[in-house]
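In: could you look at this predicted model? Sequence included:
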Amino acid sequence: MKILKLKSPGKINLRLDVFDKRPDGYHNIRMLNSAVNVYDDIEIQLVERGVEIVCDNDPLVPLGEDNIAFKACKEIMAYSNKNVGVRIVIKKNIPVASGMGGGSSNAASVIMGLNQMLKINLSIEKLMKIGFRFGSDIPFFMFGAPAVATGIGETLTKVKKMPTMPMVLVNPGVSVPTKSVYEKYQRTNSLTPVELPNEFTTKKAVVRVLNNDLERVTTKQVPVVQEIKEMLMKYGALASQMTGSGPTVFGIFPDKEKAEKAAKKVQTHGDTKWRVFVAENV
């Protein structure tokens, strides 16, 4: 049967402000998100029956009900009148539990892919609502543009302009579950956060608003986050910061050549477990 091949991007949080805890246990947040050109490969194949997820290259990826792409697949299929099954093959490149949103991106790709393959023809707004049931980052990966996300991530406002930013991303080879970081987070700053513009014309304008309230929590658990930040700055980054709940750190560089040189230095002087990506926002 037909196979649909998709690229499932990672993301970085250029800003992540964490506010008060809600009655439902989640925190109100504000994020400035951008997708990056570090991709997982997704293949969706229609089969006779059932739902199956296969991932042969990363043992940390859950393959059944614990995988949000699996749950999202079953949900979107309920909107179809076709009596078929689905086989999803994921080739992971984005590290698991890294702060880059790989699992949410995979789920978004599956929802949009099946909407197309099965000719369900739901609107993007409806697809985003379906995705949100399974993860607050999923709607962003359907949105198709850099965005400011508020609430718990469900309200998205398009950022009209964002400069291309060459960057180096470094994952130290450990997984940090998002839930554990938020559980340890205690708000210490009650100041009104800076206002975010809806367009950025220069890298310096982006650098001015960088912030991640979760960084100090994760750094206590994974001290190497600070080491990586300092290393990226030493090798020429305009700024460096952790993304999401971590532990991946990114550095923004003046140009791609400087980013590539820095990445080689990190690979030479860093730990062999570290995964290093030269990337840019997309």
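Out: Arrived safely.
In: going forward, measure contacts and count neighbours with C-alpha atoms only.
Out: Noted.
In: the strands in the protein, which residues?
Out: Per DSSP state E, the chain has strands spanning 3-21, 27-47, 51-54, 85-91, 147-151, 155-158, 166-171, 211-212, 239-242, 249-252, 275-280. These are given in chain order.
In: now for the fourth one, which elements pack on it?
Out: Pointing back at strand 85-91 there. Here strand 85-91 is seen to pack against strand 27-47, strand 51-54 when contacts are counted using 3 or more C-alpha pairs under 8 Å, 6 or more residues apart in numbering; DSSP states H and E.
In: with the last one instead?
Out: Using 3+ C-alpha pairs under 8 Å, 6+ apart as the contact test, the elements touching strand 275-280 are strand 27-47, strand 166-171, helix 256-269.
In: what's around Q221, how many residues?
Out: Per other C-alpha atoms under 10 Å, the neighbour tally for Q221 reads 12.
In: got a list of what the residue nearest to G251 when sequence neighbours are not counted touches?
Out: Leaving aside its chain neighbours, G251 sits nearest to S240 (4.1 Å; criterion: C-alpha to C-alpha, 6 or more residues apart in numbering). Under the criterion of C-alpha atoms under 8 Å, 6 or more residues apart in numbering, the neighbours of S240 are 229-230, 232-233, 249-252.
In: below is structure B, check it against A:
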Amino acid sequence: MHWIAPAKINIFLRVLNKRADGYHNIFSLMQKVALCDELIFSPRPKGVVLHCSGMNLPANNENLVVRAAKAIFDYCKYSGGMEITLHKKIPVTAGLGGGSSDAATTLMALNKICSFKLKKNELIKIGAKIGADVPFFIFGNEALASGIGDKLKHLRNLPKLDII
């Protein structure tokens, strides 16, 4: 099963105070964009196996895709496994949220493939433990973000604009 994981841009970003946990509070307008990674999921009897192409990435617990798969499997007490292939196109450490998008897409894909039937707010809760931007990619196409990026508000009727 093929899934697309879109990048995001921060249309504006205000970095506010540093928190005791090391994160910064922010205020930002986030928007998904057309640049995407691709993930392919194939059920297997046990465990999570990740294959990466396109960039040299870890395929172990350092990778947010592996963490996301294990997190939803633990949450749902699932004993099966999944083989995941990640075709990476979003540049790493570019501020485009590629790893977070891959993790969010993994949560949403496994929710459907494994018939967990978790609600969006449950996926967001699991995603928030993986990374600050993960909830945004589950939440929607655009959002006003505050806190560490975990407090999200829908924006309606934004004009369609081409961005270069």
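Out: Cool, got the structure. Just so it is clear, the structure is predicted and the values come from calculations on it, not from any experiment.
In: and the TM-score between them?
Out: After superposition, the two chains reach a TM-score of 0.96 (TM-score structural alignment, normalised by the length of structure 2), with 164 aligned residues with a C-alpha RMSD of 1.1 Å.
In: in JSON lines, list the strands of structure 1 along with distance to Y79 of structure 1.
Out: Formatted as JSON lines, those follow (distance: least, C-alpha to C-alpha, whole Å):
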{"stretch": "strand 3-21", "distance to Y79 of structure 1": "19"}
{"stretch": "strand 27-47", "distance to Y79 of structure 1": "15"}
{"stretch": "strand 51-54", "distance to Y79 of structure 1": "15"}
{"stretch": "strand 85-91", "distance to Y79 of structure 1": "13"}
{"stretch": "strand 147-151", "distance to Y79 of structure 1": "27"}
{"stretch": "strand 155-158", "distance to Y79 of structure 1": "24"}
{"stretch": "strand 166-171", "distance to Y79 of structure 1": "38"}
{"stretch": "strand 211-212", "distance to Y79 of structure 1": "38"}
{"stretch": "strand 239-242", "distance to Y79 of structure 1": "38"}
{"stretch": "strand 249-252", "distance to Y79 of structure 1": "39"}
{"stretch": "strand 275-280", "distance to Y79 of structure 1": "36"}
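In: what lines up with K158 of structure 1 in structure 2?
Out: Under the alignment (TM-score structural alignment), K158 of structure 1 pairs with H154 of structure 2.
In: just give the nearest non-adjacent residue to that match, would you?
Out: With sequence-adjacent residues excluded and distances taken as C-alpha to C-alpha, 6+ apart, H154 of structure 2 is closest to A143, at 4.9 Å.
In: check contacts around the equivalent of that neighbour over in structure 1.
Out: Counting by TM-score structural alignment, A143 of structure 2 corresponds to A147 in structure 1. Taking C-alpha under 8 Å, 6+ apart as the criterion, A147 of structure 1 is in contact with 31-34, 140, 156-159.
In: for E215 of structure 1, state which of those is nearest.
Out: Each of the contacts of A147 of structure 1 was checked against E215 of structure 1 using C-alpha to C-alpha; the closest is M31, at 13.6 Å.
In: neighbours around the closest one, how many?
Out: Using other C-alpha under 10 Å, the number of residues around M31 of structure 1 comes to 24.
In: if I look at it, how far off is K161 of structure 1?
Out: Relative to K161 of structure 1, M31 of structure 1 is positioned 16 Å away (criterion: C-alpha to C-alpha, to the nearest Å).
In: before we move on, what about A35 of structure 1?
Out: Using C-alpha to C-alpha, A35 of structure 1 is found at 14 Å from K161 of structure 1.
In: so for those two, which sits in the more crowded spot?
Out: A direct count of neighbours by other C-alpha under 10 Å for A35 of structure 1 and K161 places A35 higher, at 24 against 14.
In: ok, and the closest non-adjacent residue to that one?
Out: K11 (4.0 Å).
In: neighbours around the aligned partner of that neighbour in structure 2, how many?
Out: Aligned against structure 2 by TM-score structural alignment, K11 of structure 1 finds its counterpart in K8. A count of nearby residues for K8 of structure 2, using other C-alpha under 10 Å, gives 25.
In: so K8 of structure 2 touches L96, yeah?
Out: Yes. Look at K8 of structure 2 against L96 with C-alpha atoms under 8 Å: they come within range, at 5.0 Å.
In: distance-wise, check the residue minimising distance to the centre of structure 1 relative to K220 of structure 1.
Out: With distances taken as C-alpha atoms, centre = their mean, structure 1 has G101 as the residue nearest its mean C-alpha position (2.5 Å). Noted for G101 of structure 1: a distance of 21 Å to K220 of structure 1, by C-alpha to C-alpha.
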